[in-house]
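Novice: Sequence and predicted model, in that order:
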Amino acid sequence: MAAVPEAAQRSLRRLSEPEWRSRSDAHCNRVSHWILPHRERRRRGVAHPVLDFLFTYYSLRPAQLERWHPGPGVVLRGPGAAAFLGQTGYRRHPDGVFLDLTGLPDRLRSTAGFIGALLTATAERAPRLGCFGLHEWAMVYRTPTPRHTAVPLRLGPAGTDAVVESLPVQCTHFDAFRFFTAAARPRNALTPRREDQLDLEQPGCLHANMDLYKWAYKLGPACPSELLADCFELAVAVRELDMRASPYDLADLGYPPVRIETPSGRAEYVRAQAGFAERAAPLRARLVELCRQISDVVPAR
């Protein structure tokens, strides 16, 4: 493998072992707030209709979320840094160990190119804030088997169907639309397809903002764990709104409903949705910059 150019070596930030271990411990402690209860629920065989989504729909395992990565531009000093050498992309540096972007697999550069293009296109659009979270309602519309069978529908089946029929359904996100019931699909203003993502995703969409977590972990060891955790925390908060505005009665679990069937509930939803769009914007920008760094690197041969 080619040597690291001297100019590139000088630009790297050096972290002493106490410094990077402190950051690693802080990251693990931060995400353990959600991981430890999840593991305990799994041990007891107890499902959680809100929070399990973060560990089942999204494919990153809890142990992977706990693992700390510094991201590019950092040299880890001290004998403990050698433990990183068995992981993809890490190599020795005269002062320790660092993540060498030139040594990442070609597939990761390709992934970064797609993610960067998608997030850039999303950021360039104005947020659309009038969906009212009806995607969750459309997933149970006119079906005897709701997705969360252990949780009651707040308005019952007939009341739930009536809400879907009384409001415009305008979901732009393929991975939400694909779970619509057959009866609900024709009611949507759009027919999103996987190949339409670059043309349709927009920053007001709850699922597009939750998915920043997915795009962060798909960038693998190149994504600093602090950024990954920021995206995960956003996904947790968005998921909570998503389910509070859903047709399910989750009050016993500590999630008071956002009653989108009422004008005041819809206004509450739009305010929260706009807040998440604002909160997601800098995270999206950080991911776009990381994708640019990965895509622009010439791979080592």
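Specialist: Yep, it's here.
Novice: From now on I want contacts and neighbour counts done on CA atoms only, so please keep to that.
Specialist: Fine.
Novice: need the helices for the stretch 101-250 of the chain, in chain order.
Specialist: 106-123, 134-138, 156-166, 174-177, 197-200, 206-210, 212-218, 225-244 (DSSP state H, counting those that start in this stretch).
Novice: how about these, which one is nearest Leu15?
Specialist: helix 225-244 (15.2 Å; C-alpha to C-alpha).
Novice: Show me what counts as buried in that closest one.
Specialist: By neighbour count on 16 or more other C-alpha atoms under 10 Å, the buried set for helix 225-244 is 225-236, 238-244.
Novice: Please tell me how far the residue nearest to the spatial centre of the chain sits from Pro282.
Specialist: What sits nearest the mean C-alpha location of the chain, by C-alpha atoms, centre = their mean, is Tyr213, with 2.2 Å. Distance, Tyr213 to Pro282, using C-alpha to C-alpha, to the nearest Å: 13 Å.
Novice: Likewise for Leu118?
Specialist: Leu118 is 15 Å from Pro282, by C-alpha to C-alpha.
Novice: And those two? Which one has more around it.
Specialist: More crowded of Leu118 and Pro282, by other C-alpha atoms under 10 Å: Leu118, with 19 against 12.
Novice: My guess is the more buried one contacts Leu200. True?
Specialist: No: counting by C-alpha atoms under 8 Å, Leu118 does not reach Leu200; the two are 9.7 Å apart.
Novice: what's the helix or strand where Val75 lies in contact with?
Specialist: According to DSSP states H and E, Val75 maps onto strand 74-76. Residues from elsewhere that reach strand 74-76 (C-alpha atoms under 8 Å, 6 or more residues apart in numbering): 12-17, 20, 93, 95-99.
Novice: Inside strands: which ones of these?
Specialist: 13-15, 93, 96-99 (DSSP state E).
Novice: List only buried entries from these.
Specialist: Buried among these by 16+ other C-alpha under 10 Å: 14-15, 93, 96-99.
Novice: Nearest to Gly71 among those?
Specialist: Using C-alpha to C-alpha, these come closest to Gly71 at Leu99, 6.8 Å.
Novice: how about the residue nearest to that closest one when sequence neighbours are not counted, what does it touch?
Specialist: Distances taken as C-alpha to C-alpha, 6 or more residues apart in numbering place Tyr90 nearest to Leu99, at 4.4 Å, with adjacent residues excluded. Neighbouring residues of Tyr90 by C-alpha under 8 Å, 6+ apart: 84, 97-100, 103.
Novice: how about 7 Å then?
Specialist: Applying C-alpha atoms under 7 Å, 6 or more residues apart in numbering, one finds that Tyr90 lies in contact with 84, 97-100.
Novice: want to throw the residues you listed into JSON lines with distance to Asn209?
Specialist: Shown next, in JSON lines, are the contacts of Tyr90 (distance: C-alpha to C-alpha, whole Å):
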{"residue": "Phe84", "distance to Asn209": "31"}
{"residue": "Val97", "distance to Asn209": "33"}
{"residue": "Phe98", "distance to Asn209": "30"}
{"residue": "Leu99", "distance to Asn209": "27"}
{"residue": "Asp100", "distance to Asn209": "29"}
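Novice: In addition, the following structure is provided for comparison:
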Amino acid sequence: MEQAGQAEQAERRDAGARPSGAPELPAGPAPRILPEPVWRAREAAHDARVAAWVDPHLRRRADNEAHPVMDFLFTYYSHRPARLRRWHPGVGVVLAGPAARERLAWRGYTGTADGVTLDRAEFTDARVRTAEFVRALLAATAGREPRLACFGLHEWAMVYRLGPEQVRHSARRLRLGPAGTDEVVQTQRIRCSHYDAYRFFTPDAEPLNTLRPTREAQIANEQPGCLHAGMDLYKWAYKLDPFVPSELIADCFALACEIRETDMRASPYDLAELGYAPIPIETAAGRAEYAAAQAEFARRGAPLRRRLVDVCDTLLAWAAG
């Protein structure tokens, strides 16, 4: 109890005066100083949480075993497993204790009189531009009502009129077969607003979309009911690594995992052998199930989106300070 009390006091105390030549810390409130036992516990908790996702992926990769659902989170998204496991506290925090000095070998950290902290000099102009874009995109998305009528048809449009050997997950059969899959695309209205889904449509499917998403119009088009916009919260979080608290990155990854499952359950692929029951969006009941899942993911993504906007605001103020 005494040690815990000392640690709590240490977290609250002012950073104090620094000797001449010590790196200047962010303007505003004094940084929090985390004693080594406190930040080590957070680091261990993060590693244990992330290991549940990373370790199975690494085992499959070592065995050359493809997974049509989970691989996407490690291949389409470029954040390496080792980076996902590495814990960072975010800005405005000083890590105290001898073990913190190891981080001086990591890019992004610098030493202070009280320990080790993220280095403002490493938050480059390119990082500032990224934070500005991410903030603008997420704030615009948060200000829109979720649209829930796309029914996951982007995955169907990605295989429209392709031969069996051309589809992305060729080891998995199409649940309705090629002809049945094409019929769904031809008879349903496709309303994909997400550029990074639309750009994978087959050439024959592109003109069937009611929208023409572009990279330039991404901020104008993104909406919170889109499953890919929800998964992309993970991307926008790790794009600012190591300056984003790793717990937030892990929270976004956890949501992305669940969304990805729904995304692929609603796809044309038969994944029952892997334990994924289909959401048959070719039926009224399946479309209703999908829309309900969209609404729930939009609700759960909203606080993560707000947290990321707040982090961007903090980072931009820190960089300007």
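Specialist: The structure has been received and is ready for your questions. Please read all numbers here as calculations on a predicted model, not as lab measurements.
Novice: Quick TM-score on the pair, please.
Specialist: Once superposed, chain against chain, the TM-score is 0.96 (TM-score structural alignment, normalised by the length of structure 1); 299 aligned residues with a C-alpha RMSD of 1.6 Å.
Novice: For Leu316 of structure 2, which three-state class applies?
Specialist: helix (DSSP: H, G, I helix; E, B strand; the rest coil).
Novice: what's around it, how many residues?
Specialist: Neighbours of Leu316 of structure 2 using other C-alpha under 10 Å come to 18.
Novice: now Leu290 of structure 1
Specialist: With other C-alpha under 10 Å as criterion, Leu290 of structure 1 counts 20.
Novice: quick one: what's aligned to it in structure 2?
Specialist: Aligned counterpart of Leu290 of structure 1 in structure 2: Val311 (TM-score structural alignment).
Novice: contacting residues around that match?
Specialist: Applying C-alpha under 7 Å, 6+ apart, the residues near Val311 of structure 2 are Val244.
Novice: residue in structure 1 matching Ile219 of structure 2?
Specialist: Match for Ile219 of structure 2 (TM-score structural alignment): Leu198.
Novice: these two touch, right, that match and Leu119?
Specialist: No: with contact defined as C-alpha atoms under 7 Å, Leu198 of structure 1 does not reach Leu119; the gap is 8.3 Å.
Novice: okay, the two: which has more neighbours?
Specialist: Leu119 (23 against 16).
Novice: Spatially nearest residue to the aligned partner of that one in structure 2, not counting backbone neighbours?
Specialist: For Leu119 of structure 1, the aligned position in structure 2 is Leu138, judged by TM-score structural alignment. Leaving aside its chain neighbours, Leu138 of structure 2 sits nearest to Arg305 (6.2 Å; criterion: C-alpha to C-alpha, 6+ apart).
Novice: Which element, helix or strand, includes the one you found?
Specialist: Arg305 of structure 2 belongs to helix 284-320, assigned by DSSP H and E.
Novice: just the angle between that helix and helix 246-265, please?
Specialist: If you take axes from the mean of the first three to the mean of the last three C-alpha atoms, to 10 degrees, helix 284-320 of structure 2 sits at 160 degrees to helix 246-265.
Novice: what's the counterpart of His93 of structure 1 in structure 2?
Specialist: Match for His93 of structure 1 (TM-score structural alignment): Thr112.
Novice: ok, back up a step: which residues in structure 2 does the strand holding Val75 of structure 1 match up with?
Specialist: Using TM-score structural alignment, strand 74-76 of structure 1 pairs with 93-95 in structure 2.
Novice: Stretch 131-140 of structure 1 now?
Specialist: Counting by TM-score structural alignment, stretch 131-140 of structure 1 sits on residues 150-159 of structure 2.
Novice: Stretch 173-192 of structure 2: how far from the chain's middle?
Specialist: With C-alpha atoms, centre = their mean, to the nearest Å as the basis, stretch 173-192 of structure 2 stands 29 Å off its chain's centre.
Novice: how far does it stretch from start to finish?
Specialist: 24 Å.
Novice: what does it correspond to over in structure 1?
Specialist: Against structure 1, stretch 173-192 of structure 2 falls on residues 152-171 (TM-score structural alignment).
Novice: contact partners of that stretch?
Specialist: Contacts for stretch 152-171 of structure 1 (C-alpha under 7 Å, 6+ apart): 131, 134-135, 137-138, 141-142, 177, 187-190, 247-249, 261.
Novice: farthest-separated two in those?
Specialist: Top of the distance list for the contacts of stretch 152-171 of structure 1 (C-alpha to C-alpha): Leu190 and Asp249, 28.1 Å.
Novice: Compare neighbour counts for those two and give me the winner.
Specialist: Neighbours of Leu190 of structure 1 and Asp249, each counted by other C-alpha under 10 Å, are more numerous for Asp249; the result is 19 against 16.
Novice: And that one? What does it align with in structure 2?
Specialist: That one, Asp249 of structure 1, aligns with Asp270 by TM-score structural alignment.
Novice: how about the nearest residue to its match, chain neighbours excluded?
Specialist: Asp270 of structure 2 sits nearest to Arg175 (C-alpha to C-alpha, 6+ apart), 4.7 Å away.
Novice: Kindly report the same for Ala121 of structure 1.
Specialist: Ala121 of structure 1 sits nearest to Leu198 (C-alpha to C-alpha, 6+ apart), 6.2 Å away.
Novice: Could you do Val167 of structure 2 as well?
Specialist: For Val167 of structure 2, the spatially nearest residue (C-alpha to C-alpha, 6+ apart) is Val159, at 5.7 Å.
Novice: Could you report the separation of the one you found from Phe72 of structure 2?
Specialist: Counting by C-alpha to C-alpha, the gap from Val159 of structure 2 to Phe72 of structure 2 is 17 Å.
Novice: List of residues touching the match of stretch 131-140 of structure 1?
Specialist: 167, 181, 185, 190-192, 197-198, 200-202, 205, 263, 266-268, 281, 287, 290-291.
Novice: same thing with stretch 286-302 of structure 2?
Specialist: 142, 146, 148-149, 151, 224-225, 227, 230, 279-281.
Novice: quick one: which of these is nearest Arg80 of structure 2?
Specialist: Among the contacts of stretch 286-302 of structure 2, and counting by C-alpha to C-alpha, the member closest to Arg80 of structure 2 is Gly230, at 19.7 Å.
Novice: OK, contacts around that closest one?
Specialist: By C-alpha under 7 Å, 6+ apart, the neighbours of Gly230 of structure 2 are 224, 256, 301.
Novice: What residue in structure 1 is paired with it?
Specialist: By TM-score structural alignment, Gly230 of structure 2 lines up with Asn209.
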